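1. mind looking at a prediction? Sequence and model below.
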Amino acid sequence: MKTSYLKRYIRFRTNLEGRYFIWSIIIELISRFPISLKEAIDLINQNWRLIELTNHDEMAYHESPEFWAKDFYWGHNSIWWKKGGNRIQMGLEPLKPERKNKFDNYYVCTINTGEIINNYSVLLSYSNVKALKLIGLIDKDKGLIYSFSAKNYNEALMKHYRKSGWGTYREEG
């Protein structure tokens, strides 16, 4: 088995559970925002350089990967959970843009994490699938489970939740 991809790049202590949680945050970051895998990992290292994800009681687990992705990208002090008119009323600066709406194909696929449980299923846009295939995190000949078209990641999540029987997806914030 190859070395865990994240073990090479994460600059704080983690266990297997912590690395899977980090993968979930990375997928949220690269899917919601116009950033690369490297930039996503850099944001996580910058924000969590003083913690350890080695215990399932760690405070980081009290929030979702979606929460952490938004908090890392926009910054906690941005009060990112306030939207539209609420931001204006509070005198808050506009938020950095999310990834633009663009009709795209989204794939449920597996990432080769290099961990004990190697195949980790995720939802990614076609461009992210291509990028992860280039660095060997998704097998070129397999790994795509199913796909559908959507105008953005949130719409893709809604479709994925329905197909998986998980109920209705609701965005945080």
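-> On my side now, so go ahead. Residues are numbered from 1 along each chain as shown.
2. only C-alpha atoms for contact and neighbour calcs from this point on.
-> Fine.
3. which other helices and strands does the longest strand along the chain contact?
-> The longest strand of the chain (DSSP state E) is strand 104-112. The helices and strands touching strand 104-112, judged by 3 or more Cα pairs under 8 Å, 6 or more residues apart in numbering; DSSP states H and E, are strand 119-125, helix 126-134, strand 144-150.
4. deepest in the core, which of these is it.
-> Of all the helices and strands packed on strand 104-112, strand 119-125 has the most neighbours on average by mean count of other Cα atoms under 10 Å, namely a mean of 19.
5. coming back round to it: can you add distance to residue 66 and give the helices and strands packed on strand 104-112 back as a markdown table?
-> Below are those laid out as a markdown table (distance: least, Cα to Cα, whole Å):
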| stretch | distance to residue 66 |
| --- | --- |
| strand 119-125 | 13 |
| helix 126-134 | 17 |
| strand 144-150 | 19 |
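6. pull out the buried positions in stretch 156-166.
-> Neighbour-count burial for stretch 156-166, counted by 16 or more other Cα atoms under 10 Å, picks out 156, 157, 158, 159, 160.
7. adding another structure so you can compare the two:
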Amino acid sequence: MIEFKFKTSSKVREYCEAIIQEMMSQFNITFEEGVDRINQKWGHFKVKTDEDDMIFHMLPVEWAKIIYYGADARWWDKNEKLTPAPYTPSRE
């Protein structure tokens, strides 16, 4: 079972799982790292629901790049040298 730091609707949970799958596929990370990176990005929210959630304005493939490289990375620029955002594994 995925342990997000925020409550989700089933639709948001499925969307987050799709983002994790994209990160695993594109960046060869583990499932656990994907969960940790999403928690680092959105863990400060108490609840993320499909009724009012803005995560759906981007595709999972886009979120995967934003979460992996950081919000300021120009991942769409083919000439940009990208470095992954710092990652600290959860110790929970």
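-> Sure thing, it's come through. This structure is a prediction, so every number in the text was calculated from the model and none was measured.
8. let me see the TM-score of these two.
-> The TM-score (TM-score structural alignment, normalised by the length of structure 2) is 0.81; 83 aligned residues with a Cα RMSD of 1.5 Å.
9. sorry, back to before: in structure 2, what range does the longest strand of structure 1 match?
-> Using TM-score structural alignment, none of the residues of structure 2 align to strand 104-112 of structure 1.
10. please apply the same query to stretch 60-68 of structure 1.
-> Taking TM-score structural alignment as the measure, structure 2 aligns residues 55-63 with stretch 60-68 of structure 1.
11. closest to residue 67 of structure 1 out of the buried residues of stretch 156-166 of structure 1?
-> Comparing the buried residues of stretch 156-166 of structure 1 against residue 67 of structure 1 with Cα to Cα places residue 157 closest, at 15.1 Å.
12. give me the most central residue, structure 2.
-> residue 38 (3.9 Å; Cα atoms, centre = their mean).
13. residue in structure 1 paired with it?
-> In structure 1, the residue paired with residue 38 of structure 2 is residue 44, using TM-score structural alignment.
14. do I have it right that that match meets residue 72?
-> Yes - contact criterion Cα atoms under 8 Å: residue 44 of structure 1 and residue 72 qualify, at 7.0 Å.
15. what is the neighbour count of residue 4 of structure 2?
-> Using other Cα atoms under 10 Å, residue 4 of structure 2 is surrounded by 16 other residues.
16. ok, and the closest non-adjacent residue to it?
-> Spatial nearest neighbour of residue 4 of structure 2, excluding adjacent residues (Cα to Cα, 6 or more residues apart in numbering): residue 39 at 6.0 Å.
17. correct me, but that neighbour touches residue 2?
-> No - with contact defined as Cα under 8 Å, residue 39 of structure 2 does not reach residue 2; the gap is 10.7 Å.
18. neighbour count for these two, which is higher?
-> Neighbour tally, residue 39 of structure 2 and residue 2, criterion other Cα under 10 Å: the higher count belongs to residue 39, 17 against 10.
19. against residue 78 of structure 2, how distant is the more buried one?
-> Computed as Cα to Cα, to the nearest Å, the residue 39 of structure 2 to residue 78 of structure 2 distance reads 28 Å.
20. work out for me the element residue 33 of structure 2 sits within.
-> Using DSSP states H and E, the element containing residue 33 of structure 2 is helix 31-42.
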